[in-house]
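Undergrad: Got a sequence here, can you model it:
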Amino acid sequence: MGDFNYLHITGVNDLPGYHAAAAFTTKSSEVFKEAEEISPRHVSDRVSYMPWGADDQMPYDIINLIESDETLSTCQMFNAEVCYGSGLVYQTDEWCKRKVVNEVEEFFLDNDMASYFLGVCQDFKHFGFAVSVIILNEQGNKVVRVLRKEACYVRFAPANKEGVIPQVLYANWRNSVRAEQVEVIPLLNPQSPWTDLQAQVKKGKRKFAVVSRVPTPDSTYYPIPYYASLFKGKWYNIKQLIGVAKEAKLKNSAPIKYHIEIAKSFWSNIFKAEGITDRVKQQERVNEEKDNIINFLTGMENSGKVLFSEFYVSPNGEEQHDVVINKIETDKEGGDWATDIIEAVNMMCFTMRVHSNLVGSVPGKSQTNNSGSDKRELYTIAQALQKPYHDLLFNVHRLIIRFNRWEGAYPDCPFIQLTTLDENRDAKAVSVNPKSDEQ
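TA: The predicted structure follows:
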């Protein structure tokens, strides 16, 4: 059933006998829903992990939803680039020994720090946590490598009785994996990584994972990102539906008459009940059920009848249906969707904490097109808000510097300050570290 997520379910189907069409979509609100109890899964007799979501596919569902919308994917990349700032550096004080300076430079030459730091910034913005791996030399007295482990391929082992997660498991969880395909990495205690690192080194270990995590109110194994409300609300679906409606209008001048939202579990339950495991036959069954729904909507013999759909009531009292059919008003012409698109884009940018003008989503001369000074201030504010994320991401680098005994060195991420023309340059790097400001 792992291939089910890639079946072509979203689309537009013509309504027989009508100059209209029906749009099928998967409910985006279900991406963060835990449909069943989450319990550890075993990859061997001694190794287990906590699944990420009920089907362990939540990160890939999130990525798919983000990549399906140009505004959302652009906002995510913008947030990662702003968090990256002017890049990660290890600053050194003036009194720092030349040996330390040389060792720091050699460390950066042996590690692709630009790629690493941009990667962990993207993980932070997508999933609310990032995983770094530090590797010691054979003697165990120097950290020689720092690597990023993509968060979507990371799973946490169950916490021990003290509430500490002892390991992370790294593998391609998109598909079923065997025990030999899983990399098990000891995880330093997030509450006291420095003490734990020294203790683990004495046991002869040379490779460790360090988790940088954004604190969230729910405190689960995998944090729920701040933008989850975008999928749980309606604006993501509204923007997607506008795009589908305009495409159908341009292709055959047929407006969208019905919007049909189908839960992922609806198809899974059909496949399970009918014993369909072949991917091709699954797609054929999906198309057959689409035709059944369309025939129900358009057939004369069904006039006045009701389509029954299984549902349950969530803890907050909302009914969760397998199939929801929304009738769309067809008196709106395609050109009149422009204001709705702008509204949907602005709501998405608001949720992603990105001003629309900074990513060019509201082009042209309009009331929302700010002056250059306003945009510079917005960009400065956006970078200033990255301070807590930098503090969290710097924890692993403070460990490296302390363990390698690089006295006088400290991690820093200068932000880019856009300047005015009277300074004869477009931008300059400004350190947010007080030590750098004194120099």
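Undergrad: Going by C-alpha atoms from here, please, whenever you check contacts or count neighbours.
TA: Fine.
Undergrad: Tell me the secondary structure of Gln383, please.
TA: Three-state call for Gln383 (DSSP: H, G, I helix; E, B strand; the rest coil): helix.
Undergrad: Not counting sequence-adjacent ones, nearest residue to it?
TA: Of all residues not flanking Gln383 in the chain, Val82 sits nearest, at 5.8 Å (C-alpha to C-alpha, 6 or more residues apart in numbering).
Undergrad: so how far is the host helix or strand of that neighbour off the chain centroid?
TA: Assigned by DSSP states H and E, Val82 falls within helix 70-84. Its chain's C-alpha centre and that of helix 70-84 lie 11 Å apart, by C-alpha atoms, centre = their mean, to the nearest Å.
Undergrad: So which residues make contact with that helix?
TA: Helix 70-84 is contacted by residues 66-67, 117-118, 121-122, 124-126, 345, 348-349, 352, 354, 359, 361, 382-383, 386, 389-390, 413 when judged by C-alpha atoms under 8 Å, 6 or more residues apart in numbering.
Undergrad: Just the ones in strands from those, please.
TA: Within the contacts of helix 70-84, no residue falls in strands by DSSP state E.
Undergrad: Confirm that Tyr258 sits in a strand.
TA: Yes. Assignment of Tyr258 by three-state DSSP places it within a strand.
Undergrad: right, and it touches Asn326 too?
TA: Yes. The criterion here is C-alpha atoms under 8 Å, and Tyr258 meets it with Asn326 at 5.6 Å.
Undergrad: Would you mind measuring from the closest residue to Glu319 other than its chain neighbours to His321?
TA: In this structure, Glu319 finds its nearest non-sequential neighbour in Val313, 4.5 Å apart by C-alpha to C-alpha, 6+ apart. Distance of Val313 to His321, given as C-alpha to C-alpha, to the nearest Å: 9 Å.
Undergrad: same check, this time on Arg98
TA: From Arg98 to His321 the distance is 67 Å (C-alpha to C-alpha).
Undergrad: where along the stretch 201-350 of the chain do the helices fall?
TA: Along the stretch 201-350 of the chain, counting by DSSP state H, counting those that start in this stretch, helices occupy 228-232, 235-252, 264-274, 279-298, 338-351.
Undergrad: Redo those as JSON lines? Include mean neighbour count and distance to Ile185.
TA: Converted to JSON lines, these look like this (neighbours: other C-alpha atoms under 10 Å; distance: least, C-alpha to C-alpha, whole Å):
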{"stretch": "helix 228-232", "mean neighbour count": "17", "distance to Ile185": "29"}
{"stretch": "helix 235-252", "mean neighbour count": "18", "distance to Ile185": "37"}
{"stretch": "helix 264-274", "mean neighbour count": "14", "distance to Ile185": "33"}
{"stretch": "helix 279-298", "mean neighbour count": "15", "distance to Ile185": "34"}
{"stretch": "helix 338-351", "mean neighbour count": "17", "distance to Ile185": "35"}
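Undergrad: Which one, of those helices, ends up nearest to Gln139?
TA: The minimum distance between Gln139 and the helices of the stretch 201-350 of the chain falls on helix 228-232, with 45.2 Å, by C-alpha to C-alpha.
Undergrad: one more, for comparison:
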Amino acid sequence: MSDKVLIEGDVAYLAGAKMTVFMESDEAVRPTQRSSSPKVKDTNSSEEIAPWGENNDFPQQVIEAAEKNTEIASLIDFKVRATYARGVYPCQITGYDKNGNEVLAPVNDPEIRTFMCKSNLNRYLLEALVDFYWFFNVFPQIIKNVKGDKIVQIAVQEASYSRWSKMNEKGICPNVYVNAQFGKGAKASDKETLKFTAIDPYDFDRVENFKESTDKSAIYPISYPTPGKSFYQIVHWHGFIASEWYAVTAAIPKFKVALMKHQVAIGYHIRIPASFWPIYAKLMGKDWNNLTMEERKALKKQKLDEMNKFLTNVENAGKAFMSEYATSASGEKMHGWEIIPIEDKLKEGAYIEDSQEASAHLMRAMGLDATLVGAGPGRNMGAGSGSDKRIAFNIYVALLQPYRDVILEPLNFISDYNGWTERIEGLTWRFREAKLETLDKGQGTAVEQIN
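TA: From the prediction side, this is the model:
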């Protein structure tokens, strides 16, 4: 028969077309073994979770330390907003231009649009970016519909509340536990603790395995790799907290407060020679030598009160002060009243340079150019020219791609699971970015899609 089709293994023969077909086996692209991590020695056999920090409270320690600093949270917020830009959108790679850049076309698909709206995708982006820049660990939760054939929602379980389960014999962490009291004595076995299956991002069949799973939701964990960390990554700026520079930033405000609280507000020191008091007593009709200690003290207080009123009354502002001095028989000047200005350390701005240096170390740890956010606390608050800012911002945005790829990874997984990538060729997700332009081009910004 002309329409007869013969199949033998990976080879088929189409009799009508007189054509042989070789079908590449799925095994040809399947890895020989599953990726895994070296198993970490179990130092706490009584608990099901892998502790985050020695006392399982590392995130809480980081948050507490950051809350005592005036810059950390604000700098992280800048990084979050710069990466978020104008949000994400689904698009289609339709080809490449002559420079090898992708040509992207927005995808206006009803099912994808419904997913973005119903799952509040913008909220996922913000929460994921916040956890990402605070901890380099994000725990997105993806949720199936009732039938289980579609993923209809994505949310984020807060990283500071999330903990990995211990590695199994294959070096894989199969679960994620969530409890807001982790770090405060909570355990995996507590009834308040939520337990989620963790999707292995390195699993070749992760989409198919999740489809076959009875789990209605799971955690698709994402992180930015740092060396030597099997469970929890370390953000680069965490090194600032562990360094003595953080101690410097904490000590300087305490010193300033103590200085302001305990330093007597003295502008001048007045020195009065002992020889003045017998003369003053005589002017007051008294004999200094016959006065008791209490009477001498009262006489001094009388003069000092008179002096204080003269110097402090508002009506006396700008008045001149006159004093006399005596000379000896030889014509030499004898000691009289002496007014000495006192150096004010607060007006000098004590430790401003140290504060600025500590701030510079923090911005370097954050990976931020001071041009973008200002030079830090102190007298010189300049942050460069407009051109410097524009160039620094565009460079910063150009280097965000690895971070954005991490954030978009769960969305690409959802696209595969829901069959969108099969239905829409070249489907992908991209951030919509505003690139700063020079004013001579007629506009301040130009909207671009950054890969």
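Undergrad: circling back: in terms of neighbours, single out the busier of Val313 and His321 of structure 1.
TA: His321 (16 against 10; other C-alpha atoms under 10 Å).
Undergrad: Can you tell me how far the closest residue to the more buried one other than its chain neighbours is from Ile293 of structure 1?
TA: Nearest residue to His321 of structure 1, sequence neighbours excluded (C-alpha to C-alpha, 6+ apart): Phe311, at 4.2 Å. Plainly put, Phe311 of structure 1 is 17 Å away from Ile293 of structure 1 if you go by C-alpha to C-alpha.
Undergrad: again with Leu418 of structure 1
TA: In terms of C-alpha to C-alpha, Leu418 of structure 1 sits 55 Å off from Ile293 of structure 1.
Undergrad: repeat for Ala151 of structure 1
TA: Taken as C-alpha to C-alpha, the span from Ala151 of structure 1 to Ile293 of structure 1 is 39 Å.
Undergrad: do the same with Gly408 of structure 1
TA: 69 Å.
Undergrad: Then Lys327 of structure 1?
TA: Look at Lys327 of structure 1 and Ile293 of structure 1: by C-alpha to C-alpha, they are 14 Å apart.
Undergrad: do the same with Ala54 of structure 1
TA: 28 Å.
Undergrad: Repeat that for Thr26 of structure 1.
TA: 15 Å.
Undergrad: for Ile262 of structure 1, same thing?
TA: Ile262 of structure 1 sits 11 Å away from Ile293 of structure 1, going by C-alpha to C-alpha.
Undergrad: go on, Ala22 of structure 1?
TA: Going from Ala22 of structure 1 to Ile293 of structure 1 by C-alpha to C-alpha gives 10 Å.
Undergrad: Name the residues contacting each of the two.
TA: Common contacts of Ala22 of structure 1 and Ile293 (C-alpha under 8 Å, 6+ apart): none found.
Undergrad: before we move on, back to that, what's the counterpart of the residue nearest to His321 of structure 1 in structure 2?
TA: Matched by TM-score structural alignment, Phe311 of structure 1 corresponds to no residue in structure 2.
Undergrad: burial of Phe311 of structure 1, as a residue count?
TA: Residues near Phe311 of structure 1, counting by other C-alpha under 10 Å: 12.
Undergrad: Likewise for Lys184 of structure 2?
TA: 11.
Undergrad: That one: what's it in contact with?
TA: When contacts are counted by C-alpha under 8 Å, 6+ apart, Lys184 of structure 2 touches Asp57.
Undergrad: what does it align to in structure 1?
TA: Lys184 of structure 2 maps onto Asn175 in structure 1, by TM-score structural alignment.
Undergrad: repeat for Asn145 of structure 2
TA: Checking with TM-score structural alignment, Asn145 of structure 2 has Asn137 as its match.
Undergrad: I figured that match hits Arg206, correct?
TA: Yes. Here Asn137 of structure 1 reaches Arg206: they are 7.2 Å apart, a contact under C-alpha under 8 Å.
Undergrad: So for those two, which sits in the more crowded spot?
TA: Using other C-alpha under 10 Å as the criterion, Asn137 of structure 1 and Arg206 rank with Arg206 on top: 20 against 12.
Undergrad: Thr214 of structure 2: neighbour count?
TA: Around Thr214 of structure 2 there are 9 residues (other C-alpha under 10 Å).
Undergrad: how many other residues sit next to Gln367 of structure 1?
TA: 7.
Undergrad: Would you mind measuring from it to Asn357 of structure 1?
TA: 11 Å.
Undergrad: next one: Gly140 of structure 1
TA: Taking C-alpha to C-alpha as the measure, Gly140 of structure 1 falls 50 Å from Asn357 of structure 1.
Undergrad: One more: His259 of structure 1?
TA: Taking C-alpha to C-alpha, one finds His259 of structure 1 at 31 Å from Asn357 of structure 1.
Undergrad: and if you look at Lys149 of structure 1?
TA: For Lys149 of structure 1 relative to Asn357 of structure 1 (C-alpha to C-alpha), the value is 33 Å.
Undergrad: What of Ser431 of structure 1?
TA: In terms of C-alpha to C-alpha, Ser431 of structure 1 sits 26 Å off from Asn357 of structure 1.
Undergrad: Then Gln386 of structure 1?
TA: Gln386 of structure 1 is 19 Å from Asn357 of structure 1, by C-alpha to C-alpha.
Undergrad: same thing with Ile66 of structure 1?
TA: Distance from Ile66 of structure 1 to Asn357 of structure 1, by C-alpha to C-alpha: 20 Å.
Undergrad: which residue lines up with Gly239 of structure 2 in structure 1?
TA: Using TM-score structural alignment, Gly239 of structure 2 lines up with Ser229 in structure 1.
Undergrad: what's the nearest residue to that match if we skip its chain neighbours?
TA: Thr351 (7.7 Å).
Undergrad: Map that neighbour across to structure 2 for me.
TA: Using TM-score structural alignment, Thr351 of structure 1 sits opposite Ala365 in structure 2.
Undergrad: Show me what counts as buried in stretch 59-71 of structure 1.
TA: Buried residues in stretch 59-71 of structure 1, counted by 16 or more other C-alpha atoms under 10 Å: Pro59, Tyr60, Asp61, Ile62, Leu65, Ile66, Thr71.
Undergrad: Same question for stretch 158-170 of structure 2.
TA: Glu158, Ala159, Ser160, Tyr161, Ser162, Arg163, Trp164, Ser165, Lys166, Met167.
Undergrad: And stretch 112-126 of structure 2, by the same measure?
TA: Ile112, Phe115, Met116, Ser119, Leu121, Tyr124, Leu125, Leu126.
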